[in-house]
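> Here is a sequence with its predicted model. Questions after.
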Amino acid sequence: MNSLAKVIDEKIRPSLQAHNGDIELVGVTSDGFVQIKLTGACSTCPGAQHTITEFIECEIKDACPEIKGVQPVFQVNDELIDMALKILRKDNDRNVNEH
């Protein structure tokens, strides 16, 4: 899949980085779907799905005709989970002390 890495590095990544975002190749499924994760500003952009279907998928399919499509992977990292738990615990402690 050298052509996949090449199209990501040479065509897709520079465009996303121009918008303070990036792309991570998670993997390729056995049935021909590329799994990606958008990072930086692209991960929270309201237009991310449009970017995936109209730009990323088109570029990848042009370079790698054997690819059937692109699937975004939305992962929550441990740091974000820890932050959410602290907030929830703080709110819970506050509610207990008020009653």
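That came through fine.
> okay, CA-based contacts and neighbour counts for the rest of this
OK.
> which residues of this structure fall in strands?
Secondary structure of the chain (DSSP state E): strands located at 21-28, 33-40, 69-72.
> tell me, which helix in the chain spans the most residues?
Longest helix in the chain by number of residues (criterion: DSSP state H): helix 78-98.
> same for that one, what does it pack against?
Contacting helix 78-98 under the criterion 3 or more Cα pairs under 8 Å, 6 or more residues apart in numbering; DSSP states H and E is no other helix or strand.
> to the chain's geometric centre, what's the distance from it?
Relative to its chain's centre, helix 78-98 lies at 26 Å (Cα atoms, centre = their mean, to the nearest Å).
> what do you get for stretch 33-45?
Going by Cα atoms, centre = their mean, the spacing between the C-alpha centre of stretch 33-45 and its chain's C-alpha centre is 2 Å.
> Got another one to weigh against that:
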Amino acid sequence: MFPFSDEELKKPVEKSIQKIRPSLTLDGGDITILGIKNSKVYVRLEGACKNCSSSSNTLKYGIEKQLKEDIHPDLEVINIPYGKEENYPRF
């Protein structure tokens, strides 16, 4: 059982993402948090990150790793491509 509600995760996730954002913007990218549902954080990689061949590594070993360290090891990060957002939760 995950110890936090989706609503309780909102602020810690936003804070953790702020730690990662400078690295993304240095490479011409960014990240948007689309929502949280059942300990899954739905994001959209923006700018140069959305079409980058390393985006899956950035997602797994950068963003997800930071969230797991900062908040909880069972968090999962899922990238939602443009045009698919309507199927996922929003803040």
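Structure received. Predicted, not measured: the structure shown is a model, and the values here were computed from it.
> related to what we said a few turns ago, nearest to Asp82 of the first structure, out of the strands of the first structure?
Using Cα to Cα as the measure, strand 33-40 is the one of those that comes nearest Asp82 of the first structure, at 19.1 Å.
> tell me, the closest one lands on which residues of the second structure?
Aligned by TM-score structural alignment, strand 33-40 of the first structure corresponds to residues 40-47 of the second structure.
> after superposition, how close is that stretch to the first structure?
Relative to the first structure, and after both are superposed, stretch 40-47 of the second structure has an average distance of 0.3 Å to its aligned residues, where the measure is mean Cα distance after the TM-score superposition for the first structure.
> May I see the buried residues of that stretch?
Of the residues in stretch 40-47 of the second structure, those with enough neighbours to count as buried (16 or more other Cα atoms under 10 Å) are 41-46.
> I would like the residues contacting it, please.
Among residues not part of stretch 40-47 of the second structure, those counted as contacts by Cα atoms under 8 Å, 6 or more residues apart in numbering are 28-36, 50, 55, 75-82, 88-89.
> which residue numbers in the first structure go with stretch 23-31 of the second structure?
Taken onto the first structure by TM-score structural alignment, stretch 23-31 of the second structure occupies residues 15-23 there.
> Now do the same contact list for Ile67 of the first structure.
Under the criterion of Cα under 8 Å, 6+ apart, the contact partners of Ile67 of the first structure comprise 32-34, 60-61.
> The nearest residue to it once chain neighbours are set aside: how many residues sit nearby?
Using Cα to Cα, 6 or more residues apart in numbering and skipping residues adjacent in sequence, the residue nearest Ile67 of the first structure is Gly32, 5.0 Å away. Number of residues near Gly32 of the first structure (other Cα atoms under 10 Å) recorded here: 13.
> Gly32 of the first structure contacts Gln71, doesn't it?
No - counting by Cα atoms under 8 Å, Gly32 of the first structure stays clear of Gln71, with 10.4 Å between them.
> Nice, that's everything, thank you.
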